[in-house]
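*Asks:* structure, please.
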Amino acid sequence: MTVPKSILVVEDDSDINRLLCNIIKKNGYTPKPAYSGTEATIYIDQQQWDMVLLDLMLPGLSGEEILKKVNGEKPTPVIIISAKQETQTKVDTLRAGADDYITKPFDVEEVSARIDSCLRRYQRMTDQESSEFRHKNLVLDTDLQKAWLHGKDLSLTAREYNILVLLLSSPKKVFTKANLFESVWKEKYYGDDNTINVHMSNLRSKLSTADPSEEYIETVWGMGYTLKT
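*Replies:* The predicted structure follows:
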């Protein structure tokens, strides 16, 4: 089952925010409303978004500040939807990293089409890129077969590295012990919990030592393991 793409809608006007969320739902995606720049930063810190729809004139942090924050994270498409119609504002915002700019009042069908178009473009880019995964302070490059935490090399065994690759490749998925064993060990799983428990414990210990302030792997009791958001 494919998880719907999640889109953060940063717009302080509740009617416009609701309208944009309805457009997103009709396109088959999952919207999350935010009504200020401050609220938006909380959601941006909590998870990775597939897209951000962003007003510029916001209470709290401005749209320009939010755009800068989003660009500092993993590449995320951003569409500006603003009442500012000055050409220079559009040029400055696009050069600052926005992917598209729509002026208010907007046409519902146009917004719908631009969301789809932008997401398709990013998907093509992602498919063509080398496989680099990022989560919190962790970076893993499958081309180099290396991982870093806070910019420092993580010394991992082959099993530990492959467990991390699996978790990072599907960050929202809960992997059962059978999933992990058959994917990493390439053998049939017969309920040997101890093997997985030992490797998972060692991996967690290394992550915790390198970054004591964050937790990277979560145990979902009765199910398995997933990335800690």
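*Asks:* going forward, measure contacts and count neighbours with C-alpha atoms only.
*Replies:* Noted.
*Asks:* packing partners of the helix or strand where Arg114 lies?
*Replies:* Arg114 is located in helix 108-128, with elements delineated by DSSP states H and E. Under the contact definition 3 or more CA pairs under 8 Å, 6 or more residues apart in numbering; DSSP states H and E, helix 108-128 sits against helix 14-26.
*Asks:* what lies in contact with the helix or strand just after the helix it packs on?
*Replies:* Moving toward the C-terminus from helix 14-26, the next helix or strand (DSSP H and E) is strand 30-34. Contacts to strand 30-34, defined as CA atoms under 8 Å, 6 or more residues apart in numbering, come from residues 4-12, 17-18, 21, 24-25, 40.
*Asks:* one more, for comparison:
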Amino acid sequence: MSYKILVVEDEPDINGLLVKILKEADYHTIQAFSGTEAKLLMEREIPDAILLDLMLPGMSGEELLHDIRGNQHNNVPVLVISAKDALSDKVSLLKEGADDYVTKPFEPEEVLARIQAALRRVGKDTSARKNLVYKNIKLFTDSRKVTVAGSEIGLTAHEYDILYLLMQNPEKVYSREALYELVWHGGYYGENNTVNVHVSNLRKKLKEKDSGEEYIQTVYGIGFKLQ
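*Replies:* Take a look at the predicted model:
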């Protein structure tokens, strides 16, 4: 199923970027450039989730969130995307009913991961995504099964999630910090060796099934990518 995401952002470039990110992930999108426009759109059609900027013309993002939580739309996941990065702003919006808070500038993968998590929390199935293929690796998103050169390999949940991220964007270098935040959903403080251990284990498992390929490249000083 392809879910509808309402993007409420007054900056045309950012609004367009979010729509592009969502469409590439097979979501339907609805665009609004003010809080008032978003409220009118929701009176005609209730989206499956909302990406909400705060500094909007007319009705502000905070006012729109309060309105959403006060009427029949109160179960719709709302993800705030804002340049305000103070802890007090985040805490305040989460207390007011936001499901998540992403600060600008944002990474496309983080936005998608947080949308998927928000949809899962309200019981919407986000597993029916496109299967991914890279060289001799096939990743089946419905079953979370992975085969290499035709043979299935057993991956832990975190190993699968790391491989899924890498295969979504084979040319992208993911920093250890980004992988930790996207896979473990927590802050990375530099001394944690968790990412390195999981990537090393994943690399070994891929190598066991396809000894002729080195799938994961370490980009020294930055992170990891597929090669």
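*Asks:* so Tyr43 of the first structure sits in a helix?
*Replies:* Yes - under the criterion used here (DSSP: H, G, I helix; E, B strand; the rest coil), Tyr43 of the first structure sits inside a helix.
*Asks:* quick one: the helix holding Arg114 of the first structure to helix 14-26, angle?
*Replies:* Angle of helix 108-128 of the first structure versus helix 14-26, following axes from the mean of the first three to the mean of the last three CA atoms, to 10 degrees, is 60 degrees.
*Asks:* buried sites along helix 108-128 of the first structure?
*Replies:* Neighbour counts using 16 or more other CA atoms under 10 Å place Val111, Ile115, Cys118, Leu119, Tyr122 of helix 108-128 of the first structure among the buried residues.
*Asks:* just give me the closest of the residues you listed to Ala158 of the first structure.
*Replies:* Proximity of the buried residues of helix 108-128 of the first structure to Ala158 of the first structure was ranked by CA to CA; the top entry is Tyr122 with 31.2 Å.
*Asks:* could you find the closest non-adjacent residue to that closest one?
*Replies:* Excluding the flanking residues, the one nearest Tyr122 of the first structure by CA to CA, 6 or more residues apart in numbering is Pro77, at 7.1 Å.
*Asks:* residues in contact with Gly28 of the first structure?
*Replies:* Going by CA under 8 Å, 6+ apart, the list of residues near Gly28 of the first structure reads Pro4.
*Asks:* re earlier: where does the next helix or strand after the helix holding Arg114 of the first structure end up in the second structure?
*Replies:* Note on helix 108-128 of the first structure: by DSSP H and E, the next helix or strand toward the C-terminus is strand 132-135. Following TM-score structural alignment, strand 132-135 of the first structure has no partner segment in the second structure.
*Asks:* need the residues that contact the next helix or strand after strand 132-135 of the first structure.
*Replies:* On the C-terminal side of strand 132-135 of the first structure, the closest following helix or strand by DSSP H and E is strand 138-141. Here strand 138-141 of the first structure makes contact (CA under 8 Å, 6+ apart) with Ser131, Glu132, Phe133, Arg134, Lys146, Ala147, Trp148, Leu149, His150, Val165.
*Asks:* tell me the buried residues in strand 138-141 of the first structure?
*Replies:* Under the neighbour-count criterion of 16+ other CA under 10 Å, strand 138-141 of the first structure has Leu138, Val139, Leu140 buried.
*Asks:* how close does Ser6 of the first structure get to Thr93 of the first structure?
*Replies:* Here the criterion is CA to CA, to the nearest Å. By it, Ser6 of the first structure lies 23 Å from Thr93 of the first structure.
*Asks:* whoops, Ile217 of the first structure was the one
*Replies:* Going from Ile217 of the first structure to Thr93 of the first structure by CA to CA gives 37 Å.
*Asks:* now Ile16 of the first structure
*Replies:* Counting by CA to CA, the gap from Ile16 of the first structure to Thr93 of the first structure is 21 Å.
*Asks:* neighbour-wise, which of the two wins?
*Replies:* More crowded of Ile16 of the first structure and Thr93, by other CA atoms under 10 Å: Thr93, with 19 against 14.
*Asks:* hmm, the more buried one is touching Glu64, no?
*Replies:* Yes - applying CA atoms under 8 Å, one finds Thr93 of the first structure in contact with Glu64, separated by 7.5 Å.
*Asks:* tell me the SS of Val70 of the first structure?
*Replies:* Going by three-state DSSP: Val70 of the first structure is helix.
*Asks:* what does it correspond to in the second structure?
*Replies:* Residue correspondence, TM-score structural alignment: Val70 of the first structure in this structure matches Ile68 in the second structure.
*Asks:* packing partners of the helix or strand harbouring Lys95 of the second structure?
*Replies:* In this assignment (DSSP H and E), Lys95 of the second structure forms part of helix 87-96. If you count contacts as 3+ CA pairs under 8 Å, 6+ apart, helix 87-96 of the second structure packs onto helix 61-69, strand 100-103.
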